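Chemist: What follows is a predicted protein model with its sequence.
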Amino acid sequence: MGTPPIGADAREEDRAAYLDETARKFGISVEDYLLPTDGSIRILDETGALRPVGEQGTAPGHEYPLPEAGDLLEAYEALVVGRRVNDQNSALVRQGRMAVYPSSHGQEACQVAAALCLGADDWMFPTYRDSVAVMTKGIDPVETMTLFRGDWHGGYDPKKYKVGIQSTPLTTQLLHGVGVAHAAKLRGEDTVVLAMCGDGATSEGDFHEALNFAAVFKLPVVFFVQNNQYAISVPLAHQTAAPSLAHKAVGYGMAGERVDGNDLVALLAVLRRAVRLARDGHGPLLVEAHTYRMQAHTNADDATRYRQDAEVQEWLAKDPVTRMRAYLRSESVLDDAGEARIAEAAEAMATRLRDGLNEDVAPDPEDLFRYVFTEPTTQLQEQRARLVDELARDAATETEGTR
């Protein structure tokens, strides 16, 4: 194999020390730290009852404290609003107000937890299915849905909100997220990046490149994989032979964890710890959420061609909204008045969406040239001048014709 390059042994020792230090933090071996626990972390059962600690899927070094009641109530409100948003957007597609909508109905717990686990200076890089996460981060719903009405831009300012534009290519956003994390580390900033993707995206080359780069440079990135069982029509079994997607993390030298993606309590606990570890210098982590896409891939898809209704009904019983409601009710954190207030907030969001997307947008033709380069080229300036002249002549002709 030849002589290793200068410094290779030192880099290997540094990597080993880095993993040993992290494992010692939890009093476990490096292997136990890197590998996910046996089964998914689940704090609430499917009825919304709190599971005994010994049955939550935890193991030494993988214990998760119960989030505060106030945090859970805030998360539940975002969950209900997210469900209403999904239903409203599906209706807007049928009305012709949006070109396409990839619903996250059934996955809202993942979306809400992703947004609420981050700090004010942290970045989130969502996929095309993560509109609820984007809105939960505080972005106006109409701005969020601008992309899906067929506009030419993403609708919101990524730098202002620290949220990347929703990505239709499966994994390009992971590379962008890793780049932001690398820049933040070089500048000494206290920034964590949450990079989101689906199970199908783990088959892409960009997934490998993003995880490998992040692990080698010990970047503060949490890779959040929402495993909803299908990459459009391709089931998970045709995507990977690994025991789980979380197990892929160990091949890159980072920790992986599996969590019940319909258990909002567990999601908040797992993602918050992952963000905290990344912020404290323990490098990147991968979290796989086991969930389900209740509706079709998009409004252009016919899900009945590749999955059975019995499977959908099985997951319907695991609905994250009813599970969370039952738990909060049982703990007297949620009452009728709280339900009414939350339902009103959800309806207000739906109204904001309807009203905003029912407004016709008058495009400005000069936008074709305005955002291509910071300093327009001579050719662009000439093209713009010709267009402005042509539009002016058309307007003059129209005015003359009305006299």
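Modeler: Looks like it arrived, so ask away. As the structure is a prediction and not an experimental result, all values here were calculated from the model.

Chemist: switch to C-alpha atoms for all contacts and neighbour counts from now on
Modeler: Noted.

Chemist: A helix includes residue 196, no?
Modeler: No: membership of residue 196 in a helix is not supported by DSSP: H, G, I helix; E, B strand; the rest coil, which gives strand.

Chemist: That one contacts residue 227, correct?
Modeler: No: contact status for residue 196 versus residue 227: not in contact, 10.8 Å apart, counting by C-alpha atoms under 8 Å.

Chemist: When those two are compared, which one has more neighbours?
Modeler: A direct count of neighbours by other C-alpha atoms under 10 Å for residue 196 and residue 227 places residue 196 higher, at 27 against 24.

Chemist: contacting residues for the more buried one?
Modeler: 124-127, 173-174, 223-226 (C-alpha atoms under 8 Å, 6 or more residues apart in numbering).

Chemist: Just among those, which is most surrounded?
Modeler: Taking other C-alpha under 10 Å as the neighbour criterion, residue 174 ranks highest of the contacts of residue 196 with 31 neighbours.

Chemist: Quickly find the element holding that residue.
Modeler: helix 172-187 (DSSP states H and E).

Chemist: Please, where are all the strands along the stretch 201-350 of the chain?
Modeler: Listed in chain order, the strands found in the stretch 201-350 of the chain under DSSP state E, counting those that start in this stretch are 221-227, 230-231, 234-235, 255-260, 285-290.

Chemist: got TSV for those strands, with distance to residue 88 too?
Modeler: Shown next, in TSV, are the strands of the stretch 201-350 of the chain (distance: least, C-alpha to C-alpha, whole Å):
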stretch	distance to residue 88
strand 221-227	22
strand 230-231	23
strand 234-235	27
strand 255-260	26
strand 285-290	25
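
Chemist: can you tell me which of the ones you listed comes nearest to residue 368?
Modeler: When these are compared by C-alpha to C-alpha, strand 230-231 sits nearest residue 368, at 34.3 Å.

Chemist: In this structure, where's the longest helix?
Modeler: Longest helix in the chain by number of residues (criterion: DSSP state H): helix 69-94.

Chemist: ok, then the element right after that helix?
Modeler: helix 108-116.

Chemist: Ok, which of the strands of the stretch 201-350 of the chain comes nearest residue 8?
Modeler: Closest among the strands of the stretch 201-350 of the chain, once you apply C-alpha to C-alpha, is strand 255-260, at 22.7 Å.

Chemist: so that closest one versus strand 221-227, what angle?
Modeler: Between strand 255-260 and strand 221-227, the angle comes out at 40 degrees (axes from the mean of the first three to the mean of the last three C-alpha atoms, to 10 degrees).

Chemist: What is strand 255-260 packed up against?
Modeler: On a contact count with 3 or more C-alpha pairs under 8 Å, 6 or more residues apart in numbering; DSSP states H and E, strand 255-260 meets helix 30-34, helix 264-279, strand 285-290.

Chemist: roughly how far apart are residue 272 and residue 111?
Modeler: Separation of residue 272 from residue 111 (C-alpha to C-alpha, to the nearest Å) stands at 14 Å.

Chemist: More neighbours: those two, which one.
Modeler: Using other C-alpha under 10 Å, the more surrounded residue of residue 272 and residue 111 is residue 111, with 28 against 20.

Chemist: just checking, the more buried one touches residue 124?
Modeler: No: between residue 111 and residue 124 there is no contact under C-alpha under 8 Å: 11.1 Å.

Chemist: this is the other structure I want to compare:
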Amino acid sequence: MRLPIHREPHRPFDPPSELRGLPAMSRLEFADGHLGWLATTSAAARAVLGDPRFSARQELKHVVLHSVRPGGAASPAPPGFFAAMDPPGHTRYRRLLTGQFTVRRMRLLESRIAQIAAERLDAMEQAGPPADLVTAYALPIPSLVICELLGVPYADHDFFQQHTARIVSPGPESPVALKELAAYLAELVQRKSPDDDDLIGGLKAELSVEELTNVALILLVAGHETTANMLALGAFALLREGRREREFGAEAVEELLRWLSILHLGAPSRTALEDVEVAGELVRAGETVALSLPVINRDPAAFDDPEALRLDRPEARRHLAFGHGVHQCLGQQLARIELGIGYRALFERFPGLRLAVPAAEVPLKEAAAVYGVTSLPVTWSTSAG
């Protein structure tokens, strides 16, 4: 079986129908012809992600959908690219970064996130309807939050926003924008002082320029693209499902993370370092296991009536949207804050917000690494109207 990516018409938030009813572990053909596995239950996914006998090293992984590099297998992760490392290398970076994601810093960012959301909504209101919620709201918020976290000077915010928007857009501009932004971050790292009260400054004395540049790139790409897509896709889901609650507590955010599961193309994945039994199947050393999070997060063994969107679901936090084990998302608390503030502020400002086009015409990112919408036309009634 190859991993299906196309969703049924009029069911944009549900996993592809071919993935339903599969056993916990199924054979999966990868892009390079490798015969690996697909995990589709919460228990199997936790077993893989929590077992040190499975590796996150990129040079060991087979890619689910995209062709292998022309030169063959991927190279080992460069210094600082901790997401594609195993302990003890991963442990060192993780320990340093955990010290930067403190409760104090998250609280300081919370007030700034609320300010950023309000400013974007002010701009939308001033321009008037209709608006593309992706470009007007969902993309700028995480971009500006990453600026605050990394300590990007205010004068460079426009450059940063434009390049992050180009990175997440499909097409030839994406790798060019990534290269330009990497060069900018390397220069920013060199200019920073250990006395600066931001993440780069806090790690300047601990890491080399190359390491810190790659750390910043990981935080940028992982934190920006996922949060931006969640903000837009979550708003689309709420509007399409007729849900306009202004109270977005912790359970509502967790339920949207569970129900939408935007990492949909077999990520995360792990490669067995030795023979390991998972859910009654023997995974041989060298075989890669991909995870179907959209199916895993609707596992009836983990969630009651999993197909339903219940914004008050008490067990929603059992989802694996942020992963599990030593590689569990470092910035998950920041993402939760951004989403909670983002949804709440949007519907408080525009309680009559609605889609400006039929739901079936909203363009979906089925083949992108992170599921979402490329645009989300919305409209609302003005006070003059």
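Modeler: Received it, and whenever you're ready, just let me know what you need. Since the model is a prediction, treat every value here as computed from it, not as a measurement.

Chemist: Mind checking the TM-score on these two?
Modeler: TM-score for the superposed chains, counting by TM-score structural alignment, normalised by the length of structure 2: 0.27, backed by 175 aligned residues with a C-alpha RMSD of 6.6 Å.

Chemist: sorry, back to before: what comes up buried for the longest helix of structure 1?
Modeler: Applying a neighbour-count criterion of 16 or more other C-alpha atoms under 10 Å, the buried positions in helix 69-94 of structure 1 are 72-73, 75-86, 88-90, 92-93.

Chemist: What's the end-to-end length of stretch 193-209 of structure 1?
Modeler: 16 Å.

Chemist: Out of the strands of the stretch 201-350 of structure 1, flag the one nearest residue 340 of structure 1.
Modeler: With C-alpha to C-alpha as the criterion, residue 340 of structure 1 lies closest to strand 255-260 of the strands of the stretch 201-350 of structure 1, at 27.9 Å.

Chemist: Let me know the angle separating that closest one from strand 285-290.
Modeler: Per the same axes, to 10 degrees, the angle that strand 255-260 of structure 1 makes with strand 285-290 is 20 degrees.

Chemist: for the helices and strands packed on strand 255-260 of structure 1, which one ends up most surrounded?
Modeler: Burial of those is given as mean neighbour count (mean count of other C-alpha atoms under 10 Å); strand 285-290 ranks first at a mean of 27.

Chemist: helices and strands around that strand, which ones?
Modeler: For strand 285-290 of structure 1, the packing partners by 3+ C-alpha pairs under 8 Å, 6+ apart come out as strand 221-227, strand 255-260, helix 264-279.

Chemist: between the last one and strand 255-260, how many degrees?
Modeler: Think helix 264-279 of structure 1. Per the same axes, to 10 degrees, the angle that helix 264-279 of structure 1 makes with strand 255-260 is 170 degrees.

Chemist: Check which helices and strands helix 264-279 of structure 1 is in contact with.
Modeler: Using 3+ C-alpha pairs under 8 Å, 6+ apart, the elements in contact with helix 264-279 of structure 1 are helix 108-116, strand 221-227, strand 255-260, strand 285-290, helix 320-330.

Chemist: who's in contact with residue 380 of structure 1?
Modeler: Counting by C-alpha under 8 Å, 6+ apart, residue 380 of structure 1 touches residue 369.

Chemist: and it, which of the three is it?
Modeler: Residue 380 of structure 1 is classified as helix under three-state DSSP.

Chemist: I'd guessed residue 226 of structure 1 sits against residue 198; true?
Modeler: Yes: counting by C-alpha under 8 Å, residue 226 of structure 1 touches residue 198, with 4.8 Å between them.

Chemist: if we can go back for a sec, so which of the strands of the stretch 201-350 of structure 1 gets nearest residue 10 of structure 1?
Modeler: Nearest to residue 10 of structure 1 among these is strand 255-260; the distance by C-alpha to C-alpha comes to 22.0 Å.

Chemist: Taking helix 108-116 as reference, get the angle to that closest one.
Modeler: Interaxial angle, strand 255-260 of structure 1 versus helix 108-116 (the same axes, to 10 degrees): 130 degrees.

Chemist: Okay, angle between strand 255-260 of structure 1 and helix 320-330 too, please.
Modeler: Using the same axes, to 10 degrees, the inter-axis angle of strand 255-260 of structure 1 relative to helix 320-330 is 80 degrees.

Chemist: follow-up on the earlier one: could I get the helices and strands packed on strand 285-290 of structure 1 as JSON lines with distance to residue 142 of structure 1?
Modeler: Output for those, formatted as JSON lines (distance: least, C-alpha to C-alpha, whole Å):
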{"stretch": "strand 221-227", "distance to residue 142 of structure 1": "24"}
{"stretch": "strand 255-260", "distance to residue 142 of structure 1": "30"}
{"stretch": "helix 264-279", "distance to residue 142 of structure 1": "26"}
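
Chemist: Between residue 196 and residue 227 of structure 1, which contacts overlap?
Modeler: Counting by C-alpha under 8 Å, 6+ apart, residue 196 of structure 1 and residue 227 have no common neighbour.

Chemist: Return the residues in contact with residue 144 of structure 2.
Modeler: Neighbouring residues of residue 144 of structure 2 by C-alpha under 8 Å, 6+ apart: 116, 157, 161.

Chemist: Of those, select the buried ones using a ChimeraX command.
Modeler: Command for ChimeraX that selects the buried part of the contacts of residue 144 of structure 2, burial taken from 16+ other C-alpha under 10 Å:
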select :116,157,161
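
Chemist: Would you map the strands across the stretch 101-250 of structure 2?
Modeler: Secondary structure of the stretch 101-250 of structure 2 (DSSP E, counting those that start in this stretch): strands located at 131-132.

Chemist: Dump the helices and strands packed on helix 264-279 of structure 1 into JSON lines; add distance to residue 314 of structure 1 as well.
Modeler: Shown next, in JSON lines, are those (distance: least, C-alpha to C-alpha, whole Å):
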{"stretch": "helix 108-116", "distance to residue 314 of structure 1": "17"}
{"stretch": "strand 221-227", "distance to residue 314 of structure 1": "16"}
{"stretch": "strand 255-260", "distance to residue 314 of structure 1": "15"}
{"stretch": "strand 285-290", "distance to residue 314 of structure 1": "14"}
{"stretch": "helix 320-330", "distance to residue 314 of structure 1": "13"}
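
Chemist: quick one: residue 29 of structure 2 and residue 288 touch, right?
Modeler: No: the criterion here is C-alpha under 8 Å, and residue 29 of structure 2 misses it with residue 288 at 10.1 Å.

Chemist: And the two? Which one has more around it.
Modeler: residue 288 (28 against 19).

Chemist: okay, now the residue lying closest to the more buried one once chain neighbours are set aside: neighbour count?
Modeler: Of all residues not flanking residue 288 of structure 2 in the chain, residue 271 sits nearest, at 4.1 Å (C-alpha to C-alpha, 6 or more residues apart in numbering). Neighbourhood size, residue 271 of structure 2 [other C-alpha under 10 Å]: 26.
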